[in-house]
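> Okay, predicted coordinates and the sequence, questions at the end:
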Amino acid sequence: MWRLVLSALSLAFYAWLAHWLMVNAPDSPWALAWLLGPPLVMAAGLAAARRRWRTLALSGSALAALGWLMAKGGLGDVQRLYVLQHALINGAIGTVFAATLRAGRVPMITSVALKVHGGQMQAAKFPYTRRVTEAWVAYFFGVVLLSLLLYGFANWAVWSAFANFVTPLLAGALLVGEWRLRYWLHPEFERVPISVAIRAFREPGGAVSQR
């Protein structure tokens, strides 16, 4: 539990400082580093843990490019870069989730549930976890659409607040809301802590402990 609290506090601090920099110093190289650096480091760490060498090489190259831009003093007007980064990340994750819905593939949330339950799962969970995967696809592409609309029709501070605060809060609301709805619709499903599902999604390999 303490890990979830620490992660939530870290994300809140990251979001607050990213928003402050993007509103007050969007052209600063430090704003660029703070916005892009941590996600690239996390991507590199996950790629190394899962032995995805191409992804690791791409992440390392992107970090090197970011260091070069920092040394040159940034990019000047980088608002479009921030919007593009936000849209590409959410669009890419949504595309990965959507790809698992194709015929012959295992939906993303189904595969996570199978890891949690050691490869065995109640029959009713297969259509349910497919619908949850579809909900996450709708979330990611909905975020992309709202991001572009706000950039086009609202001021920069509103877009920054949406990208840094509203987006992760919506993701958290969907995660917790689905968890509560699951046991209301299917009280027969065994109870699994949210932290276990998050760990199953994050960690490579087979079944995960439910402790």
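That came through fine. Residues are numbered from 1 along each chain as shown.

> Only C-alpha atoms from now on, for both contacts and neighbour counts.
Noted.

> by contact count, what packs against the biggest helix by length in the chain?
Longest helix of the chain, by residue count under DSSP state H: helix 125-153. Applying 3 or more C-alpha pairs under 8 Å, 6 or more residues apart in numbering; DSSP states H and E, we find helix 125-153 packed against helix 79-99, helix 108-116, helix 156-161, helix 167-185.

> And Leu175, how close does it get to Leu17?
Computed as C-alpha to C-alpha, to the nearest Å, the Leu175 to Leu17 distance reads 24 Å.

> His186 now?
As judged by C-alpha to C-alpha, His186 and Leu17 stand 40 Å apart.

> ok, these two, which is more surrounded?
Leu17 (16 against 12; other C-alpha atoms under 10 Å).

> re the thing from before, compute the inter-axis angle for the longest helix of the chain and helix 79-99.
Orientation check (axes from the mean of the first three to the mean of the last three C-alpha atoms, to 10 degrees): helix 125-153 against helix 79-99 gives 160 degrees.

> can I assume Ile109 is in contact with Ala135?
No: Ile109 is beyond contact range of Ala135, at 10.2 Å (criterion: C-alpha atoms under 8 Å).

> Which of these two has more residues huddled nearby?
A count of neighbours by other C-alpha under 10 Å puts Ile109 above the other of Ile109 and Ala135, at 22 against 14.

> In addition, the following structure is provided for comparison:
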Amino acid sequence: MPKQGIKSLGMVLAVAWPILVFVSHEHIGSWPLLIAGSALLAWRMPQARYLAMVMAASLLTLGGLGHAELGMRAYPVTVNAIMLSIFMASLCKGMPIVERLARLREPDLPPAGVRYTRRVTWAWCGFFTANGAIACWTALYADLAVWSLYNGVISYVLIALMFAGEWLIRRRFRSRLS
């Protein structure tokens, strides 16, 4: 399989993970899913490989301590924690993630744009914190159907709403600058 095909497969598996767990958990159990999810986590996060591997090891440790299902369900929590770490680190050192993305389209970003992208990066940090907290609650307290619904559907709708809301705000912001 070509490299791009492997990347696409990884993306599909990562996005569909909660639904795959819901559909297959009854048939294969927690351990195989925990191992597969941990491998997927370590593989799909190249921008934070070390942190992803530590998180994957933490999930496996949960399983080793007798909590394989919790380790399996904690996958979305760890993804949010890694994304929060990446975005937060970019605010502390170097150029914020959103500014880097904005400069791909507009290399000479004005100072107001730099301030705006910093605020958007902070907003994503807030999103990953809230989404991770809800994912954690569903992992600990919700049944598998609710966990799958939130982490496999609702969280993606919320991500889309976050993108759409930021896009609308950015349009207003840019029109004021013009």
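Right, received. Where do you want to start? None of the values given here were measured: they were computed from a predicted structure.

> what about Phe127 of structure 2, how many residues close to it?
So Phe127 of structure 2, with other C-alpha under 10 Å, has 17 neighbours.

> same thing with the one 5 residues further on?
Around Gly132 of structure 2 there are 24 other residues, counting by other C-alpha under 10 Å.

> could you list every residue that touches the aligned residue in structure 1 for it?
Taking TM-score structural alignment, the alignment pairs Gly132 of structure 2 with Val144 from structure 1. Contacts for Val144 of structure 1 were tallied using C-alpha atoms under 8 Å, 6 or more residues apart in numbering; they are His86, Ala87, Asn90, Gly91.

> Relative to Leu149 of structure 1, which of those residues is nearest.
Set against Leu149 of structure 1, the nearest of the contacts of Val144 of structure 1 by C-alpha to C-alpha is Ala87 (11.3 Å).

> Correct me if wrong: the closest one contacts Ser147.
Yes: between Ala87 of structure 1 and Ser147 there is a contact at 7.0 Å, judged by C-alpha under 8 Å.

> how near is Tyr150 of structure 2 to Phe22 of structure 2?
12 Å.

> ok, now Leu59 of structure 2?
Going from Leu59 of structure 2 to Phe22 of structure 2 by C-alpha to C-alpha gives 18 Å.

> Which one's more surrounded, the two?
Taking other C-alpha under 10 Å, Leu59 of structure 2 and Phe22 do not tie; Leu59 has more neighbours (27 against 17).

> For that one, pull up the helix or strand it's in.
If you go by DSSP states H and E, Leu59 of structure 2 is part of helix 49-64.

> just checking, what packs against that helix?
Using 3+ C-alpha pairs under 8 Å, 6+ apart: helix 49-64 of structure 2 touches helix 30-44, helix 68-73, helix 75-92.

> Now those in JSON lines, please, with extra columns for mean neighbour count and distance to Gly10 of structure 2.
Output for the helices and strands packed on helix 49-64 of structure 2, formatted as JSON lines (neighbours: other C-alpha atoms under 10 Å; distance: least, C-alpha to C-alpha, whole Å):
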{"stretch": "helix 30-44", "mean neighbour count": "20", "distance to Gly10 of structure 2": "7"}
{"stretch": "helix 68-73", "mean neighbour count": "24", "distance to Gly10 of structure 2": "17"}
{"stretch": "helix 75-92", "mean neighbour count": "20", "distance to Gly10 of structure 2": "14"}
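
> Out of the ones you listed, flag the one nearest Met11 of structure 2.
helix 30-44 (7.4 Å).

> Tell me how far that closest one lies from the chain's centre.
15 Å (C-alpha atoms, centre = their mean, to the nearest Å).

> How about stretch 186-198 of structure 1?
20 Å.

> can you check stretch 103-117 of structure 2 too?
24 Å.

> ok, now stretch 57-65 of structure 1?
The answer for stretch 57-65 of structure 1 is 19 Å, by C-alpha atoms, centre = their mean.

> The helix or strand where Ser10 of structure 1 lies: how far from the chain's middle?
Assigned by DSSP H and E, Ser10 of structure 1 belongs to helix 2-24. Put simply, helix 2-24 of structure 1 sits 14 Å off its chain's centre (C-alpha atoms, centre = their mean).

> Next, the angle helix 167-185 makes with that helix.
Using the same axes, to 10 degrees: helix 2-24 of structure 1 against helix 167-185 is 140 degrees.

> so what secondary structure elements neighbour helix 2-24 of structure 1?
helix 29-49, helix 156-161.

> Tell me the buried residues in that helix?
Ala12, Tyr14, Ala15, Leu17, Ala18, His19, Trp20, Leu21, Met22, Val23 (16 or more other C-alpha atoms under 10 Å).

> The last one and Trp156 touch, don't they?
Spelled out, that is Val23 of structure 1. Yes: counting by C-alpha under 8 Å, Val23 of structure 1 touches Trp156, with 7.2 Å between them.

> Now Val79 of structure 2. Nearest residue, chain neighbours left out?
Nearest non-adjacent residue to Val79 of structure 2, counting by C-alpha to C-alpha, 6 or more residues apart in numbering: Leu41, 7.5 Å away.

> so how far is Leu158 of structure 2 from that neighbour?
From Leu41 of structure 2 to Leu158 of structure 2 the distance is 21 Å (C-alpha to C-alpha).

> who's in contact with the alignment partner in structure 1 of Ser85 of structure 2?
By TM-score structural alignment, Ser85 of structure 2 lines up with Thr95 in structure 1. Residues counted as contacts of Thr95 of structure 1 (C-alpha under 8 Å, 6+ apart) are Val137.
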